[in-house]
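*Asks:* Build me a model from this:
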Amino acid sequence: MGEQLKFIVEQLNREPFSKNLNLITFDSVEPTQLLQILNDVLAEIDSKHALDIREELPEQTMKRMCALLGMFKYKPPGSSSDVSSFRQGLVTGSQAVVHPILHWLLQRLPELKKRAYLARYLVKLEVPVEFLLDDVINDTYQQYEELVEGFKKCHKECEQLRTSGFSTAEIRRDITAMEEEKEQLVKRVERLKKRVEAVSNHQRMLEQARQLRVEKEREEALSHQKQEQKNQMFQVEQRLQRVQQQLKEMRQATADADPERLLRRLEEEAKINSYMVSEKLPRELEAMRRSVHFLQKVAAEPAMGHADLQELEEKVRAAESQINQLIEKRMMRSEPMDDKLTLYRQQASIIVRRKESKAEELQEVREELLAVEKELRQRSGQELAEGGEGGEGRGRGGEVVREEEMKRLVSRLRSKGTAYKRKRQEMSELRAEFGVLQRTEEILRQRHQDVHQQLQSMEAEKGISGYSSTQEELEKVSALKSELDQQKGRTLDDMSEMVKKLNAMIVEKKSAVAPVLKELRSLRQTCQELIVEHEEKKKQYESCAAGLESNRSKLEQDVKVLQEETTQEENRYNQITSMTETVKMQLQRAADEMKIYVSSDPQEKKKALREVLMKNISEQELLGKKLREKQKMVRENHSANMEQVKMWRDLEQLMECKKQCFIQAQSQASIGQVIQEGGEDRLVL
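*Replies:* Here you go, the predicted model:
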């Protein structure tokens, strides 16, 4: 309950509520304020409920909140027979009813907001059947249902689009960028077509360029295929080395072993496994079953009182005394043969304990071996993957870096570090020089503008304005014409040189590709052989993996069932221990109360819980009696008091009216006096 209150207070202190509460103030909140807090939470979920509960009747508040909670599928704690008490507690603002509702609502605030939003459109209107007989109403209701279904589909599509991760703005930006790029490419193609159409036999040149591009693509594909085949060869070599290493280890392990020793070792392993299966594991399983049966028996028994506990304690004491008597009788009639047997029994028990401890150690060592083998397989797989990615650049991926290679690597890193520092210094100097040059360019541009303005003013004075700009344009046109002439000549020369270069490159590439093709034929044959071997190994692996996977799934299922049973039994054990502690506390409290009640001291008797409760009951009864008398007096004097209040209000209005009249009369008298003084002044003048 304390954790529930802490959660409620923390959530109410956050946005958007910001109630600024603590546990004490929240616990001491009045029922009306508690209902208002609940209404604020409901208003945050659905804005239609944002109102003051003092402005509506309690029955309306209860109906409204119950309807909303029913729409949210809230289930009050307790049985279905507590519905009336739940409604009564909701009307009166009981903490036992409102606190669980607040805890449930604050836990699911975003989900309930979404549900309230959907309920606004998906909760269907209930139309009586006799109204649906009318065709107009029936058609309208059918349209309403179709609209509801359409809203469901639109909402699902909207949620899918929200969760899909696509952004319309990004897609639009990509589309516009691609369209701009397409336009630029089209313009470039048009320009190139216009430039090439003026050249003779351009179709043949285009065909040669197309063939060159195809050959380049083939070359890239062949190089990529060659690299893949090199990677596959490297992986096969790695696998071959690993298998050879395993074969070497197996041969070394079996070099000094003869058949008798191997058979002896297998017999020992068979004995250990049979001991584990036939003795140790069944014993542990039986112990667990007994403990589970005992716990089930304890959980199935009803709650015990003080008399039941005393009876059990008496039975335990009687059983202990009987055991002691049997031990004494056995010791009295002990025989020497039994003494000898006890020695052997002790030795047998010691051997059994040692065997159990060794079996546990063996189990731990096996688990550790399995974990180490699993880690080894993972590391070998990672090394194989890294070797496949690195190709020949990595070399033997499984080898350890030596000291000499480490020194060379450190020296190489140091040289690269010094080169990086030197380049960074050069970049800083170039940036400083760029800043100086940029500033110089700005100064020269400003001076050029000043000189140009002076020249224009001088031309205007001489009457030849525009002379310099016209001369510059003529010079630009002549320079452009000369550049175009030169470019035409260069273009023809470049085209002829490019054709020669293309022919030479084609011949060179053909001569370079010929040995690669020969090598590729042999590699393809080896690749086919490796693919066949790979398929066979893959089938063996898949069959073995399927068997292991089925065994693993069975074991996981058994482990899961046992874990669930263990957790259930632990929960039952904790529940029983807590019930035992509470019973002990109640017994201790009852014993203390009994001592106080039996005591002859009157002061001690006053401390008894019964006396305290009786005293509180009497005080509350006196207080209730006084309050009822006060309520009766208020009801009797209510009408007279209301009349007196009305008379006081009328008296207050009358006095206010007299005050206003007095103020008006005083202001009129002051105005008349001023007028009279003014007339006298005139007469004197």
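
*Asks:* all contacts plus neighbour counts: C-alpha atoms, from now on.
*Replies:* Fine.

*Asks:* in what helix or strand does the residue sitting nearest the centre point of the chain lie?
*Replies:* Central residue of the chain (Cα atoms, centre = their mean): T163, 14.5 Å from the mean position. Secondary structure from DSSP states H and E places T163 in helix 135-164.

*Asks:* counting contacts, what elements does that helix pack onto?
*Replies:* Under the contact criterion of 3 or more Cα pairs under 8 Å, 6 or more residues apart in numbering; DSSP states H and E, helix 135-164 touches helix 109-122, helix 129-132.

*Asks:* So which bits of the first one are buried?
*Replies:* Under the neighbour-count criterion of 16 or more other Cα atoms under 10 Å, helix 109-122 has 112-113, 115-116, 122 buried.

*Asks:* what does stretch 227-241 give?
*Replies:* Buried residues in stretch 227-241 (16+ other Cα under 10 Å): 229-236, 238.

*Asks:* need those in CSV with secondary structure and distance to K152, can you?
*Replies:* Shown next, in CSV, are those (DSSP: H, G, I helix; E, B strand; the rest coil; distance: Cα to Cα, whole Å):
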residue, secondary structure, distance to K152
Q229, helix, 54
K230, helix, 56
N231, helix, 53
Q232, helix, 53
M233, helix, 57
F234, helix, 57
Q235, helix, 54
V236, helix, 57
Q238, helix, 58
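
*Asks:* what secondary structure does L247 sit in?
*Replies:* helix (DSSP: H, G, I helix; E, B strand; the rest coil).

*Asks:* any idea how far it is from R239?
*Replies:* 12 Å (Cα to Cα, to the nearest Å).

*Asks:* just H534 next, same as before
*Replies:* Distance check for H534 against R239: by Cα to Cα, it reads 12 Å.

*Asks:* What are the buried residues along stretch 205-220?
*Replies:* 205, 208, 212.

*Asks:* what's the spacing between it and its chain's center?
*Replies:* What separates the centre of stretch 205-220 from the centre of its chain is 52 Å, taken as Cα atoms, centre = their mean, to the nearest Å.

*Asks:* cool, and stretch 622-639?
*Replies:* 60 Å.

*Asks:* got the buried residues for it?
*Replies:* Of the residues in stretch 622-639, none is buried (16+ other Cα under 10 Å).

*Asks:* Over to stretch 593-600?
*Replies:* For stretch 593-600, by 16+ other Cα under 10 Å, it's 593, 596-597.

*Asks:* from those, which is closest to Q454?
*Replies:* Distances from Q454 to the buried residues of stretch 593-600, taken as Cα to Cα, are shortest for E593 (115.8 Å).

*Asks:* Please identify which helix or strand holds that closest one.
*Replies:* Judged by DSSP H and E, E593 forms part of helix 467-598.

*Asks:* which strands and helices sit next to that helix?
*Replies:* Helix 467-598 packs on helix 202-255, helix 281-300, helix 602-606, going by 3+ Cα pairs under 8 Å, 6+ apart.

*Asks:* Now the second one, please; I'll put the structures next to each other:
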Amino acid sequence: MSEQLKFIVQQLNMEPFRKNFNLITFDSLEPMQLLQILNDVLSEIDPKQAMDIREEMPEQTVKRMSSLLGMLKYKPPGNFSDVSSFRQGLVTGSKPVVHPILHWLLQKVPELKKRAYLARFLVKLEVPAEFLQDDIINDTYHQYEELVEGFKTYHKECENLRSSGFSTAEIRRDISAMEEEKDQLLKRVERLKRRVESVSNHQRMLEQARQLRVEKEREESLTHQKQEQKNQLFQAEQRLLRLQQQLKDLRQAAADAHPESLMKRLEEEIKINSYMVTEKLPKELEGLRRTVQYMQKVSSEPAMGQADLQEMEGKIKEVDSQINQLIEKKMMRNDPMDDKLTLYRQQASIIIRKKESKAEELQEAREELAAAEKELKQRSSQGQGSNGEEVIRGDELKRLVAKLRSKGTTYKKRRQELAELRAEYGVLQRTEELLRQKHDIVQQKLQTVEAQKGISGYSDTQEELERVSAIKSDLDEKKGRTLDDMSEMVKKLNSMIVEKKSALAPIIKELRSLRQRRVELNQEYEEKKAQYESCAAGLESNRSKLEQEVKALREEMAQNENRYHYINSMSEIIEMQIQRAAGEMKAYVSSDPQEKKKTIREVYMKNIAEQELLGKKLREEQKVVRENHSANMEQMQMWRDLEQLMECKRQCFIKAQNQVSIGQVIQEGGEDRLVL
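*Replies:* Predicted structure coming up:
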């Protein structure tokens, strides 16, 4: 909590708040002042919230703050999960409610500003369904939804432009640089014109130079055409080779296209596709669903601080230690039955891994083939002109230039990241050295502790066991390579299965008649089921009525029981009062004086007499004070005058002591003499 308060005070003392708080002054704030500070922070996020909460009703303040916090996706702490308690704490300005809100808001002010800005346009208005039946309102609402979607797209484009690396300042600098180059070129042209005009026959020489330039440009265009024709010839040759190879492959496929081979190939494809559909793809889909659920759970959770991360790391370490302990227990148990089963489990896991890896390779190969075919179609449709020549259009050239610029900016960013990674690599190397030194020290301490406990070499034995288990797993993997022989056995089994299928053909015919019988029974079952459901629905309605009657009777019984207990308690109170009255009457009528003294009447009479005596005594004292009041006042005034006189003498004596002495006063025999 102290760290939370420190963070809040530190952020409030900075821009744009500048509150000049310390921990003591912030902790001693009144609830109204604390709510005003919370409102100031909310107004920094959303300017519409800027107001003085003293001018607003508490219910409206809580409603406004709650709606904004809900829009910002704030979740109260665990002890305020109830909405009513949270609202009550917000109304009263409770510190356990307001402090976590301030801490959460001040941690992510820029992000919340952006969220509040977007919420102004993206939070849709709730229109009742009966209003939407009106055509005008329905059309207006559809236009409103279209505008919201358009705002989303424009905002995404704006964010992409901001993060793309291009800025208007860079473009202006490029334009100014090109304008300066243009001015310099114009000046050079003017200087060359002035120099040429002084030469004789300059017009004829300029004409020859122009013709020379034209011929050079023609030569360059012819060279470019020659190169393009060479490229086209090379592409045609490559295309011819590809077509010849395709023709060769098609002829080989046609030569090998026997019914048995085709059926075998189709069966293999069916097996592969059935495996992909029934096993691999459902697993991947389930994994993606779990990932999405985890992501949704993480996004719905509030932001985690440093303390939460440390707590999670501690839990992870505890779970890791428990896993290591369970592994050690399993290794120490060393059950021979488990060892036998482990071999088969490992072989099965090796087969499953091989199967999954091959399926993944097949999926990747299919995706690469589809992408290559798609790219080939796009290139063939876009990259050829009317005569089969490749043409680079203006739009494509602009895209290439933009792509090169983006690659240049990406290169700069990657180079900067590479420099940062190199620096981090140096830090990690140093950290690794320090950790190795610590590991050596811990290993030495572990050896000394093992020697003290009399179990020297335990850690080495543990490492040796792990190494042996790793070697054992390698051997098991090598054993799995012998599964190729088992594949041959699988083929034989498949042939036997075909034979069994032929033998099972008559049984399948009988099965068809049984299936027809099953369809009839299913129809009869559906009819009986409908009858049962109708009967059950009637009984259910009767049961609900009876339950309502029983509920009403139980409520009436509870009311009668409450009334009965109330009457019993009132009767007991009245009986006690009657008993007290009878005892009082008995004591009052009794002839024993001691008994009479115990009655309430006698006690009250005694108290009354004592109070009367006390009042009489006080009246006499009052009379004496009134009679002596004037004399006492005169005496008090005389004492005050005497006090003033003595104070005056004291002041005079102090002044006489402070003055410069001009002689000496001698007092003898009741006389005062001044000796100069």
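
*Asks:* Tell me how they score on TM after superposing.
*Replies:* Overlay of the two chains. TM-score (TM-score structural alignment, normalised by the length of the second structure): 0.31; 242 aligned residues with a Cα RMSD of 4.5 Å.

*Asks:* Adding distance to A67 of the first structure, write the buried residues of stretch 227-241 of the first structure out as TSV.
*Replies:* Shown next, in TSV, are those (distance: Cα to Cα, whole Å):
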residue	distance to A67 of the first structure
Q229	71
K230	72
N231	69
Q232	69
M233	73
F234	72
Q235	69
V236	71
Q238	71
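
*Asks:* Could you give the number of residues near L38 of the first structure?
*Replies:* 19 (other Cα atoms under 10 Å).

*Asks:* moving C-terminal of the helix holding T163 of the first structure, what's the next helix or strand?
*Replies:* Next helix or strand after helix 135-164 of the first structure toward the C-terminus (DSSP H and E): helix 168-197.

*Asks:* Figure out the helix or strand that the residue nearest to L38 of the first structure when sequence neighbours are not counted lives in.
*Replies:* Setting aside the residues directly before and after it, L38 of the first structure is nearest to L102 in space (Cα to Cα, 6 or more residues apart in numbering), at 6.5 Å. Per DSSP H and E, L102 of the first structure falls inside helix 95-107.

*Asks:* Likewise for R673 of the second structure?
*Replies:* R673 of the second structure belongs to strand 671-675, assigned by DSSP H and E.

*Asks:* what does that strand rub up against?
*Replies:* 663-667 (Cα atoms under 8 Å, 6 or more residues apart in numbering).

*Asks:* List the buried residues for that strand?
*Replies:* Of the residues in strand 671-675 of the second structure, none is buried (16+ other Cα under 10 Å).

*Asks:* moving C-terminal of the host helix or strand of K248 of the second structure, what's the next helix or strand?
*Replies:* If you go by DSSP H and E, K248 of the second structure is part of helix 202-255. Downstream of helix 202-255 of the second structure, the first helix or strand assigned by DSSP H and E is helix 259-275.

*Asks:* Can you give the distance of that next one from its chain's centre?
*Replies:* 48 Å.

*Asks:* Now do the buried residues in that helix.
*Replies:* For helix 259-275 of the second structure, by 16+ other Cα under 10 Å, it's Y275.

*Asks:* helix or strand right after that helix?
*Replies:* Per DSSP H and E, the first helix or strand lying C-terminal to helix 259-275 of the second structure is helix 281-300.

*Asks:* now the angle between helix 259-275 and that next one, please.
*Replies:* Between the axes of helix 281-300 of the second structure and helix 259-275, defined by axes from the mean of the first three to the mean of the last three Cα atoms, to 10 degrees, the angle is 20 degrees.

*Asks:* elements contacting helix 281-300 of the second structure?
*Replies:* Partner elements for helix 281-300 of the second structure (3+ Cα pairs under 8 Å, 6+ apart): none found.

*Asks:* can you list contacts of it?
*Replies:* Counting by Cα under 8 Å, 6+ apart, no residue sits against helix 281-300 of the second structure.

*Asks:* need the next SSE after it, C-terminal direction.
*Replies:* Downstream of helix 281-300 of the second structure (by DSSP H and E), the next one is helix 306-333.

*Asks:* Determine how far that next one lies from the middle of the whole chain.
*Replies:* 25 Å.

*Asks:* ditto for stretch 397-409 of the second structure
*Replies:* In terms of Cα atoms, centre = their mean, the centre of stretch 397-409 of the second structure is found 36 Å from the chain centre.

*Asks:* what about the helices in the stretch 301-450 of the second structure?
*Replies:* Shown for the stretch 301-450 of the second structure, the helices assigned by DSSP state H, counting those that start in this stretch span residues 306-333, 336-382, 394-453.

*Asks:* mind giving me JSON lines with the ones you listed and columns for mean neighbour count?
*Replies:* Converted to JSON lines, the helices of the stretch 301-450 of the second structure look like this (neighbours: other Cα atoms under 10 Å):
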{"stretch": "helix 306-333", "mean neighbour count": "11"}
{"stretch": "helix 336-382", "mean neighbour count": "13"}
{"stretch": "helix 394-453", "mean neighbour count": "12"}
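
*Asks:* Relative to K271 of the second structure, which of these is closest?
*Replies:* Closest of those to K271 of the second structure is helix 336-382, at 11.4 Å (criterion: Cα to Cα).

*Asks:* can you give me the helices for the stretch 1-150 of the second structure?
*Replies:* Under DSSP H, counting those that start in this stretch, the stretch 1-150 of the second structure gives helices at 2-13, 23-27, 31-45, 58-71, 83-92, 95-107, 109-122, 129-132, 135-163.

*Asks:* can you count the residues close to the closest residue to Q347 of the second structure other than its chain neighbours?
*Replies:* Nearest residue to Q347 of the second structure, sequence neighbours excluded (Cα to Cα, 6+ apart): G480, at 5.9 Å. Look at G480 of the second structure: counted by other Cα under 10 Å, it has 17 neighbours.

*Asks:* Repeat that for V9 of the second structure.
*Replies:* Neighbours around V9 of the second structure, by other Cα under 10 Å: 22.

*Asks:* ditto for D249 of the second structure
*Replies:* D249 of the second structure: 12 surrounding residues under other Cα under 10 Å.

*Asks:* same question, Y573 of the first structure
*Replies:* So Y573 of the first structure, with other Cα under 10 Å, has 16 neighbours.

*Asks:* How about the one 4 residues further on?
*Replies:* For T577 of the first structure, the count of nearby residues is 12 (other Cα under 10 Å).

*Asks:* What of the one 5 residues further on?
*Replies:* Residues lying near T582 of the first structure (other Cα under 10 Å) number 12.

*Asks:* Then the one 5 residues further on?
*Replies:* A count of neighbours around L587 of the first structure, defined by other Cα under 10 Å, yields 14.

*Asks:* which ones are touching it?
*Replies:* Neighbours of L587 of the first structure in contact, by Cα under 8 Å, 6+ apart: H306.

*Asks:* If anything else comes up later, I'll come back, but that's it for now.
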